[in-house]
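Undergrad: Pasting a predicted model and its sequence here:
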Amino acid sequence: MHENGAGGAGTTVLYDGSCPLCKAEIGLYRDRDVDGRLCLVDVSAQNAALPQGLDRQAAMARFHVIASDGQVLSGAAAFIEVWRALPGWRWLARLAALPGVEPILEVTYRAFLKARPAMVRLFVAVKRF
């Protein structure tokens, strides 16, 4: 596992480290990445290297990954790429490959993005409690 920099990892995960929900999710990925396939980059850090064509605001607003072939993926496609890399989660990537599943995941993710600010407030309130 590499953090905030390039390395031998196959998939670079760009995440919003200023979002407590995002950090919790990345913690799950970090714990399960026993093979070191993910390079985690906190795009909220001022020194974070971003791929050409992706600015910090866009990177923080939506989940992105850079696949091992260099392709930048976002939303459901990005999650599927992460699942493909993690042992114990690959079955989710296979399920997402079934016809019609990825578009449903994308619609669900877009709905989550709209609810994310309220969910973050709730998450923070519950953690304080």
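TA: Yep, it's here.

Undergrad: going forward, measure contacts between C-alpha atoms and count neighbours the same way
TA: Fine.

Undergrad: where exactly do the strands run in the chain?
TA: Along the chain, counting by DSSP state E, strands occupy 2-3, 11-15, 38-42, 64-66, 72-74.

Undergrad: Against which helices or strands is the second one packed?
TA: The reference is to strand 11-15. Under the contact criterion of 3 or more C-alpha pairs under 8 Å, 6 or more residues apart in numbering; DSSP states H and E, strand 11-15 touches helix 20-32, strand 38-42, helix 56-61, strand 64-66, helix 76-85.

Undergrad: what about versus this one:
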Amino acid sequence: MKVFFNNSCKICRSEINLYKKENIKDIDWIDITNNSDAEKETSRNDKELLRRLHVKENGKIIEGAEAFLYVWKKIPKYKFLYKFFKLPIIFSIFKYGYEIVAFFLYLKNKKQLKKLS
């Protein structure tokens, strides 16, 4: 599984670093910052990648709150988060909450996007 994340965002980096400490061999952590290979592999542009967490597993791209479920499911220490947040009503709340937080993080970090001139 590949996890595409924004390493230039302090909040994103801090959270992903917690997961990286678990040394899960099945997860490749890919920084999306100015990464055209990530754009090609996910078929997402830099704005889309910056906007949400993305996971690629078995050729499928998963994004946003659902991507976090995939990450948590793979990490034993965080599997309790997967079990809780996958519950239908909880997932709905989580998904909307994630989108709100992700939007504000996007606004905060969008200056890092490549300038098209």
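TA: Nice, I can see it. Note that this is a predicted model, so its numbers are computed, not measured.

Undergrad: Figure out which of the helices and strands packed on strand 11-15 of the first structure is closest to Ala111 of the first structure.
TA: Closest approach to Ala111 of the first structure among those is made by helix 76-85 (11.8 Å; C-alpha to C-alpha).

Undergrad: give the contact list for Glu22 of the second structure.
TA: 75, 77 (C-alpha atoms under 8 Å, 6 or more residues apart in numbering).

Undergrad: What separation do you get for it and Asn45 of the second structure?
TA: 29 Å (C-alpha to C-alpha, to the nearest Å).

Undergrad: cool, Leu87 of the second structure as well?
TA: 31 Å.

Undergrad: Mind checking which of these two has more residues around it?
TA: Legend: neighbour count by other C-alpha atoms under 10 Å for Leu87 of the second structure and Asn45, higher for Asn45 (14 against 11).

Undergrad: rewinding a little: distance to Val120 of the first structure added to the helices and strands packed on strand 11-15 of the first structure, as CSV?
TA: Conversion of these to CSV gives the following (distance: least, C-alpha to C-alpha, whole Å):
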stretch, distance to Val120 of the first structure
helix 20-32, 6
strand 38-42, 17
helix 56-61, 13
strand 64-66, 19
helix 76-85, 19
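
Undergrad: Ok, which of these comes nearest Ala118 of the first structure?
TA: It's helix 20-32; of those, that one is closest to Ala118 of the first structure (C-alpha to C-alpha) at 11.0 Å.
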